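S.K.: only the shape, not the letters, is given here:
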């Protein structure tokens, strides 16, 4: 079953309505989209911001909600995912239908090469205004977010020793005990590096390197490293740290006095997708469903939906104060520069 013109425009146009009206229009149109998606049977989702476990959980939950549409989950770091995507495209084997990353520059690049499908889900109208209109042209949309804050091992760091500023990561008392992710591999680390450079200048990376910071590929790795005690403090995803703390692990998180770094993860549908209806259905579900709001709460994530609650210890978009967040143009221009500065400082 294909969507007729009336159904398609009802779905896309709902994004301009009030949240309640958008929800009604979305519900009426998703049945037809599901029927079309069932004929395609599956979709492949390249994703970065979630852990592998959460990404697989999301895939299973989507299929339970929309039977007959399987999600093939491929989870890697941002730069690895983008490299794989480009390899697919060069080989003429467009495996990816839906692309979710933490590096805004990837979407600007893909859009500039006409590799993204223009599609505005009705679910956008249900999102917090802070994350709407990531791309005014409608080629990619904010689908999840988390905040980078300070995290520390509670068994090793106590009282006055607990860091309160991003600059504390350069304090000699943490020599060899601070963890950081490499911006050449992690989109979230790239965004964080941009904001550190804004705050402290080009020399900040040399300060971190002189302090013998432990370098990993992913911000997710930083949480594991702190829990293990290999490192005591880090810049890391507050949501994941809070989740691990809820399981009894020796980790805590706090908002630096300068503010947390907001990491927005866009999602786009590839223009060459052979399963466009399944991809559109998944994007509608990802951006505005009760399922994703529930999973965000259960996994200590930050929901993008208006009025959604965050788990204890996780600041939401409504109650967060100052947020440090690079814009898409800043990501495009400054990511190569911070990677260069990083490599020059750390030698890796």
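M.R.: Nice, I can see it. Keep in mind the model is a prediction, meaning the values are calculated, not measured.

S.K.: only C-alpha atoms for contact and neighbour calcs from this point on.
M.R.: Fine.

S.K.: quick check: the closest residue to residue 233 other than its chain neighbours vs residue 180, distance?
M.R.: Spatial nearest neighbour of residue 233, chain neighbours left out: residue 152 (4.2 Å); criterion: Cα to Cα, 6 or more residues apart in numbering. Look at residue 152 and residue 180: by Cα to Cα, to the nearest Å, they are 12 Å apart.

S.K.: what's the overlap in contacts for those two?
M.R.: Here residue 152 and residue 180 share the contacting residues residue 234, scored by Cα atoms under 8 Å, 6 or more residues apart in numbering.

S.K.: more neighbours: these two, which one.
M.R.: residue 152 (29 against 26; other Cα atoms under 10 Å).

S.K.: sec struct for that one, please.
M.R.: strand (DSSP: H, G, I helix; E, B strand; the rest coil).

S.K.: tell me which helix or strand residue 199 sits in.
M.R.: helix 187-200 (DSSP states H and E).

S.K.: got a list of contacts for that helix?
M.R.: Outside helix 187-200, the residues touching it (Cα under 8 Å, 6+ apart) are 77-79, 101-103, 148, 166, 180-184, 203-204, 218-219, 261, 263, 324-326, 331, 334-335, 338-339.

S.K.: same check, this time on stretch 101-109
M.R.: The contact list for stretch 101-109 (Cα under 8 Å, 6+ apart) reads 46-49, 78, 81-82, 140, 186-188, 190-191, 263-268, 328-329, 331-332.

S.K.: pull out the buried residues from that stretch.
M.R.: Within stretch 101-109, the residues scored as buried using 16 or more other Cα atoms under 10 Å are 101-108.

S.K.: likewise stretch 238-249?
M.R.: Buried, per 16+ other Cα under 10 Å, within stretch 238-249: 238-245, 249.

S.K.: please apply the same query to stretch 256-271.
M.R.: The neighbour-count check on stretch 256-271 (16+ other Cα under 10 Å) flags 256, 259-271 as buried.

S.K.: picking that back up, and the buried residues of stretch 101-109 as CSV, adding secondary structure and distance to residue 284?
M.R.: As requested, the buried residues of stretch 101-109 are exported to CSV (DSSP: H, G, I helix; E, B strand; the rest coil; distance: Cα to Cα, whole Å):
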residue, secondary structure, distance to residue 284
101, coil, 17
102, coil, 19
103, coil, 21
104, helix, 20
105, helix, 23
106, helix, 21
107, helix, 18
108, helix, 21
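
S.K.: ok, structure two:
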């Protein structure tokens, strides 16, 4: 996992005993306030990756020099599991980034603190919880990402079912689905395609078995997946459009993408305050900061995020010009069924069900 360098390697132990990390100056009550009335740190759980997290850490700390931003870069599912396990003694103040279905699960379990941000009027209702437990920050289309050095453009899979062609055997590398909100949603969407008519998941399971047969490995984190596909250890994967474009343009990775012709899941990425977080005022300030007009433009221009706010002007042309066919999904049903479906994948499908228990 991408743990911020200044955090100790004994993070898990420190969490368990309720200690703090970083260079925070203590006062008699355990926290002190900066000149803006904010606590001296804010703890963030996020799957956004070190580039975005380091960038916004620096920006926020420049504006609030007495607030220390501490972050843990882990997968969306890992965040949800961690917030659940820490319910009695929350260690995070803010959860930044994950599909909305995961925030809905957390909301239903009473893990989030409702908060109506200052830009509420610019946010359509479909991009937030009814009680403001979470709000959407960006929209993320899922795509087929491929190595342009390994696959000629004319031979790239054009749709989801093309990934099942035997010619792709051992050429697909996938982010380990159980730890990734993105992959859990894609897999659930593949099952839902038939489930919406039959109310049965079996055809979807068969589809995932065929994909598993073509999958060379499941990477423990996105960076490992990117590296292996870039080196040609695999030729393609399924991931999201913003990261694909960002890696291509900022890191010169030989990546491009195809938007599946039949339609693709378009996730709403969210943000939320963790209920019981120890630094609520600093968390609210960071929440507002990363969703400000300036931040939304920066995220779009630098990190290829498509904002949910309707009032952002001067966005890059690619956002206005990209045409995406959104897959029609019942998000509430996916939320209800996701764990059941993913447990089946883990126990009955993954790695040929461990080569049928060898």
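M.R.: That came through fine. This is a predicted model, so every value here is computed, not measured.

S.K.: now which residue in the second structure aligns to the residue nearest to residue 233 of the first structure?
M.R.: In the second structure, the residue matched to residue 152 of the first structure (TM-score structural alignment) is residue 146.

S.K.: over to residue 300 of the first structure?
M.R.: Under the alignment (TM-score structural alignment), residue 300 of the first structure pairs with residue 304 of the second structure.

S.K.: how about that match, nearest residue that isn't a chain neighbour?
M.R.: Residue nearest to residue 304 of the second structure in three dimensions, not counting chain neighbours: residue 242, with 4.9 Å by Cα to Cα, 6+ apart.

S.K.: repeat that for residue 258 of the second structure.
M.R.: Closest residue in space to residue 258 of the second structure, ignoring its immediate chain neighbours: residue 144 at 5.2 Å, by Cα to Cα, 6+ apart.

S.K.: okay, buried residues for the helix or strand where residue 64 of the first structure lies please.
M.R.: Per DSSP H and E: residue 64 of the first structure is located in helix 52-65. By 16+ other Cα under 10 Å, the buried positions in helix 52-65 of the first structure come out as 55-56, 58-62.

S.K.: as TSV, those residues with distance to residue 292 of the first structure would be great.
M.R.: Below are those laid out as TSV (distance: Cα to Cα, whole Å):
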residue	distance to residue 292 of the first structure
55	11
56	13
58	8
59	11
60	12
61	9
62	9
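
S.K.: all helices for the stretch 201-348 of the first structure, in order.
M.R.: 204-210, 219-228, 238-246, 276-288, 290-298, 328-346 (DSSP state H, counting those that start in this stretch).

S.K.: output the contacting helices and strands for the fifth one.
M.R.: Secondary-structure packing of helix 290-298 of the first structure (3 or more Cα pairs under 8 Å, 6 or more residues apart in numbering; DSSP states H and E): helix 52-65, helix 276-288.

S.K.: quick one: contacts for the counterpart of residue 77 of the first structure in the second structure?
M.R.: Matched to the second structure by TM-score structural alignment, residue 77 of the first structure sits across from residue 75. Counting by Cα under 8 Å, 6+ apart, residue 75 of the second structure touches 46-47, 179-181, 221.

S.K.: give me that answer again for 10 Å
M.R.: Residue 75 of the second structure is in contact with 1-2, 45-49, 97-98, 176-182, 220-222, counting by Cα atoms under 10 Å, 6 or more residues apart in numbering.

S.K.: circling back to that earlier point, would JSON lines of the helices and strands packed on helix 290-298 of the first structure with distance to residue 295 of the first structure be doable?
M.R.: As requested, those are exported to JSON lines (distance: least, Cα to Cα, whole Å):
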{"stretch": "helix 52-65", "distance to residue 295 of the first structure": "8"}
{"stretch": "helix 276-288", "distance to residue 295 of the first structure": "11"}
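
S.K.: for those helices, which one sits closest to residue 125 of the first structure?
M.R.: With Cα to Cα as the measure, helix 276-288 is the member of these nearest residue 125 of the first structure (8.6 Å).

S.K.: relative to helix 290-298, how tilted is that closest one?
M.R.: Helix 276-288 of the first structure runs at 40 degrees relative to helix 290-298, counting by axes from the mean of the first three to the mean of the last three Cα atoms, to 10 degrees.

S.K.: return the mean post-superposition distance for helix 276-288 of the first structure against the second structure.
M.R.: Following the fit onto the second structure, the mean deviation recorded for helix 276-288 of the first structure is 1.6 Å by mean Cα distance after the TM-score superposition for the first structure.

S.K.: report the distance from that helix to the chain centre.
M.R.: Relative to the centre of its chain, helix 276-288 of the first structure is centred 17 Å away, using Cα atoms, centre = their mean, to the nearest Å.

S.K.: stretch 124-140 of the second structure now?
M.R.: 15 Å.

S.K.: go through that stretch and flag the buried ones.
M.R.: Neighbour-count burial for stretch 124-140 of the second structure [16+ other Cα under 10 Å]: 127-129, 132-140.

S.K.: go on, stretch 36-54 of the second structure?
M.R.: Residues 38-50, 53 are the ones in stretch 36-54 of the second structure that count as buried (16+ other Cα under 10 Å).

S.K.: also stretch 63-82 of the first structure?
M.R.: 66, 68-79, 81-82.

S.K.: how about these, which pair is most distant?
M.R.: Greatest spacing in these, by Cα to Cα: 68 and 79 (31.4 Å).

S.K.: center of the second structure, which residue is that?
M.R.: Central residue of the second structure (Cα atoms, centre = their mean): residue 98, 3.9 Å from the mean position.

S.K.: so how far is residue 344 of the second structure from that one?
M.R.: Residue 98 of the second structure sits 22 Å away from residue 344 of the second structure, taking Cα to Cα as the criterion.

S.K.: quick one: contacts for whatever residue of the first structure lines up with residue 164 of the second structure?
M.R.: Residue correspondence to the first structure (TM-score structural alignment): residue 164 of the second structure is matched to residue 170. By Cα under 10 Å, 6+ apart, the contact set of residue 170 of the first structure is 178, 204-213.

S.K.: by neighbours, which of the residues you listed wins?
M.R.: That'd be residue 178 among these, by other Cα under 10 Å, with 28 neighbours.

S.K.: let's see which of the buried residues of stretch 36-54 of the second structure end up in helices.
M.R.: Using DSSP state H, the members of the buried residues of stretch 36-54 of the second structure that fall within helices are 50, 53.

S.K.: need the buried residues of stretch 36-54 of the second structure in TSV with distance to residue 119 of the second structure, can you?
M.R.: Shown next, in TSV, are those (distance: Cα to Cα, whole Å):
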residue	distance to residue 119 of the second structure
38	20
39	23
40	25
41	24
42	21
43	23
44	21
45	22
46	22
47	24
48	22
49	25
50	26
53	22
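
S.K.: that's all I had, so thanks and see you.
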